[in-house]
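**Q** Mind folding the following:
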Amino acid sequence: MHELLEDLKQARRGSTIRQVTRGLTLPFRAARFLKENKKLVPFVIVPALINAVLFAISAYLLLTNAGDIVDWLWEKPVVDGLLSYLLIVLWYFVYVLCLLAAVVLSYVVVLVAGGIVASPFHDFLSEHTERILRGVDDVSGPDESIVGDLLRSIGSSAFIGLMYASLMLPILLLNFIPGIGNVTSTVLSACVSAFFVALEYTDPTLQRHGVKLRDKFGLIWDNLPLTGSFGLGTSLLLWVPLMNFICMPIAVIGGTALGIALEED
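**A** Alright, predicted model coming up:
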């Protein structure tokens, strides 16, 4: 058994502080694991390219249309007095909020769409990672056709992604409430992202082991100090330029180790 997996199992039985520490640092240890096991690199390249393309497309479309969205919601005031100047300042404030919301929404799009599109590649990476972590040659789950297993994996990722998006969209709208709305949106989005990122990247392993969707939610919730900190650390890395393109495959590696530790008592 690899030391990374053994450490996570011990952390799960340890104190809350230890769980949070191990969860936050898991993405970095997963990156080191990838560096030590270069045969996994081919399984990382395709998902990284998919993430880069999706982020570029979504960010471009959302940012270039942010002005039109603001105009649709509120036509830019015409300068004809002191009040109009104040309204223009407020209009630009709303415009900046829309730009920020567009960036955040691009992040959500990458998480949701990237998780679905790259799901088959994540499964391959997760399976090969588990082989190394366990030191075995076969980690296949219940007998099922390749097509059936692929469809089940995509379906699970799609369901998790859509649930995440359905929660995030109303949270983003809170940004239009001055003051407390921005703070509330930031806190809620961080909490929701942490939970669903942990769920998304442990899912390939848990799915392969035949864990039901309801039980997946239960495992994440019951081990929240460990899983939530992993999700939070991974979410923060997604905001780092260039790093975010390879963050998802690294998260799959970390999520695989975490999923095994959660699923095994």
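**Q** Every contact and neighbour count from this point should use C-alpha atoms.
**A** Noted.
**Q** where does the helix or strand harbouring residue 226 sit relative to the chain's centre, distance-wise?
**A** Per DSSP states H and E: residue 226 is located in helix 224-237. Averaging C-alpha positions (CA atoms, centre = their mean, to the nearest Å) puts helix 224-237 9 Å from its chain's average.
**Q** Run through who's touching that helix.
**A** Where contact means CA atoms under 8 Å, 6 or more residues apart in numbering, the residues beyond helix 224-237 that reach it are 11-12, 16, 19-27, 190-191, 193-198, 220-221, 243-244, 247, 251, 258.
**Q** Now do the helices in the stretch 101-250 of the chain.
**A** Ranges of helices in the stretch 101-250 of the chain, per DSSP state H, counting those that start in this stretch, are 119-134, 146-173, 180-208, 213-222, 224-237, 243-263.
**Q** possible to save those as a markdown table with distance to residue 54?
**A** Below are the helices of the stretch 101-250 of the chain laid out as a markdown table (distance: least, CA to CA, whole Å):
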| stretch | distance to residue 54 |
| --- | --- |
| helix 119-134 | 14 |
| helix 146-173 | 15 |
| helix 180-208 | 17 |
| helix 213-222 | 27 |
| helix 224-237 | 17 |
| helix 243-263 | 10 |
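**Q** Need these in CSV (columns: distance to residue 70 and mean neighbour count).
**A** Listed next are these as CSV, based on distance: least, CA to CA, whole Å; neighbours: other CA atoms under 10 Å:
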stretch, distance to residue 70, mean neighbour count
helix 119-134, 35, 21
helix 146-173, 13, 16
helix 180-208, 18, 21
helix 213-222, 37, 15
helix 224-237, 28, 24
helix 243-263, 28, 25
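**Q** Please identify which of these is closest to residue 37.
**A** Across the helices of the stretch 101-250 of the chain, the minimum distance to residue 37, taken as CA to CA, is reached by helix 119-134, at 8.6 Å.
**Q** Next, the angle from that closest one to helix 146-173.
**A** In terms of direction (axes from the mean of the first three to the mean of the last three CA atoms, to 10 degrees), helix 119-134 departs from helix 146-173 by 100 degrees.
**Q** and helix 119-134, what does it pack onto?
**A** In this structure, helix 119-134 packs against helix 41-64, helix 146-173, helix 180-208, helix 243-263, with contacts taken as 3 or more CA pairs under 8 Å, 6 or more residues apart in numbering; DSSP states H and E.
**Q** Could you also give me the structure for this next sequence, so I can compare it with the first?
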Amino acid sequence: MRDLGVGFGRLLEGQRWMARHDRQYGFGLLPGLITLVLYGAALTALAIWGDDAVTWATPFADDWPSPWLGLFRGLLTVVLFALALLLAVLTFTAVTLLVGQPFYESLSERVDRDVSPDGTAPQSGLPLHRELWISARDSLRILVRAALWGVLLFALGFLPVVGQTVVPVIGFFVTGFFLTEELTAVALQRRGVELRDRLTLLRSRKLLVWGFGTPLGLAFLVPFVAVFLMPGAVAGATLLARDLLGEETAEARDADETADGDEDEPVSGS
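**A** Sure, this is the predicted structure:
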């Protein structure tokens, strides 16, 4: 259970790091704002025409008596919007990272240099267009996985009681996992860690991943919050990536040296 607290702590540390380096914070908000406007327009359109879409997709229910027709289509409309909202949360990070790739890449490198004992950061050595291609390709693969989970959870949502209690909780943990994958990818791609290896790494530390990603996913459900948390989330994910790879930080090194010094200090007698 300790990993849950560590993961959440990395999320908070990322936000604090960003607060101490606010010069570029304004630029970090722009990609999120652009993505938010696009997603807001799509969800608004779904809210307006969702009923029509459900009616078109369920012609077999046209002759059902009242109130079953209204209840059935009303439930499907709600579930459809909930699924769209889940997918929006899952894909918001990927789209925002693509829009703001140069900034977030630079931000992640700066965090690495700041916390690294030797003040250096791993470099991918790839040109920007190659990094964009890899990021877009991997994000699409993650989106397919997330969509499959979304369809499964959508179907399970029809189960009595379980669909309204257990399934939403599972959905939040799934969201947290994929959010963490997208965010840590910025730092892990610079280290040459491929998608398959990243997923294996994340699965090996699920509690750490959930501690970071699940609270962030819940926060992202609040309008505009994702925009303001995104730069700090990238910073925190860089710290989390170092944890996943077992990389030492300057803070941990100094703490170890202090502890060693205390142990070596002779105890004075009375």
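**Q** Distance to residue 86 of the first structure added to the helices and strands packed on helix 119-134 of the first structure, as JSON lines?
**A** JSON lines is the format used below for those (distance: least, CA to CA, whole Å):
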{"stretch": "helix 41-64", "distance to residue 86 of the first structure": "24"}
{"stretch": "helix 146-173", "distance to residue 86 of the first structure": "23"}
{"stretch": "helix 180-208", "distance to residue 86 of the first structure": "21"}
{"stretch": "helix 243-263", "distance to residue 86 of the first structure": "38"}
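**Q** what about those, which gets the closest to residue 90 of the first structure?
**A** Ranking those by their distance to residue 90 of the first structure (criterion: CA to CA) puts helix 180-208 first, at 15.6 Å.
**Q** Packing partners of that closest one?
**A** In terms of contacts (3+ CA pairs under 8 Å, 6+ apart), helix 180-208 of the first structure is packed against helix 119-134, helix 146-173, helix 213-222, helix 224-237, helix 243-263.
**Q** so can I have CSV of these showing distance to residue 183 of the first structure?
**A** Shown next, in CSV, are these (distance: least, CA to CA, whole Å):
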stretch, distance to residue 183 of the first structure
helix 119-134, 33
helix 146-173, 11
helix 213-222, 24
helix 224-237, 17
helix 243-263, 24
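**Q** Just tell me which of those ends up closest to residue 205 of the first structure.
**A** So among these, helix 243-263 is nearest, using CA to CA, at 5.6 Å.
**Q** quick check: that closest one aligns to which part of the second structure?
**A** Alignment of helix 243-263 of the first structure against the second structure: residues 225-245, by TM-score structural alignment.
**Q** sec struct for residue 75 of the first structure, please.
**A** coil (DSSP: H, G, I helix; E, B strand; the rest coil).
**Q** Tell me the span between the first and last residue of stretch 214-234 of the first structure.
**A** With CA to CA, to the nearest Å as the measure, stretch 214-234 of the first structure spans 23 Å from end to end.
**Q** Spatially nearest residue to the counterpart of residue 181 of the second structure in the first structure, not counting backbone neighbours?
**A** With TM-score structural alignment as the criterion, residue 181 of the second structure lines up with residue 199 in the first structure. Counting by CA to CA, 6 or more residues apart in numbering, residue 220 is the residue found nearest to residue 199 of the first structure once chain neighbours are left out, at 6.5 Å.
**Q** Let me see the contact set for the one you found.
**A** By CA under 8 Å, 6+ apart, the contact set of residue 220 of the first structure is 195, 198, 199, 227, 228.
**Q** Show the contacting residues for residue 242 of the first structure.
**A** Contacts of residue 242 of the first structure by CA under 8 Å, 6+ apart: none found.
**Q** can you check residue 180 of the second structure too?
**A** By CA under 8 Å, 6+ apart, the contact set of residue 180 of the second structure is 209, 212, 213, 237.
**Q** mind checking what the third one lines up with in the first structure?
**A** Right, the one you point to is residue 213 of the second structure. When the first structure is aligned by TM-score structural alignment, residue 213 of the second structure is paired with residue 231.
**Q** Could you measure from that match over to residue 200 of the first structure?
**A** Residue 231 of the first structure is 9 Å from residue 200 of the first structure, by CA to CA.
**Q** next one: residue 17 of the first structure
**A** In this view, residue 17 of the first structure and residue 200 of the first structure are 23 Å apart by CA to CA.
**Q** After alignment, which residue of the second structure pairs with the residue nearest to residue 199 of the first structure?
**A** Under the alignment by TM-score structural alignment, residue 220 of the first structure pairs with residue 202 in the second structure.
**Q** Leaving out the residues flanking it, which one is nearest to the residue positioned nearest the centre of the second structure?
**A** The second structure has residue 179 as the residue nearest its centroid, 2.0 Å off, counting by CA atoms, centre = their mean. Spatially, and ignoring its direct neighbours in sequence, residue 179 of the second structure is nearest to residue 213 (5.8 Å; CA to CA, 6+ apart).
**Q** residue contacts, residue 177 of the second structure?
**A** Contact analysis of residue 177 of the second structure by CA under 8 Å, 6+ apart lists 202, 206, 209, 210, 213, 214.
**Q** Recalculate using a threshold of 7 Å.
**A** The neighbourhood of residue 177 of the second structure, defined by CA atoms under 7 Å, 6 or more residues apart in numbering, consists of 209, 210, 213.
**Q** what residue of the second structure matches up with residue 180 of the first structure?
**A** So residue 180 of the first structure corresponds to residue 162, using TM-score structural alignment.
**Q** Apart from its neighbours in sequence, what residue is nearest its match?
**A** Closest residue in space to residue 162 of the second structure, ignoring its immediate chain neighbours: residue 156 at 8.0 Å, by CA to CA, 6+ apart.
**Q** Residue 187 of the second structure now?
**A** Spatial nearest neighbour of residue 187 of the second structure, excluding adjacent residues (CA to CA, 6+ apart): residue 238 at 5.5 Å.
**Q** isn't that neighbour right up against residue 110?
**A** No. At 9.8 Å, residue 238 of the second structure does not count as touching residue 110 under the criterion of CA atoms under 7 Å.
**Q** The second structure: which residue goes with residue 149 of the first structure?
**A** By TM-score structural alignment, residue 149 of the first structure lines up with residue 131.
**Q** Distance-wise, check that match relative to residue 124 of the second structure.
**A** Counting by CA to CA, the separation of residue 131 of the second structure from residue 124 of the second structure is 9 Å.
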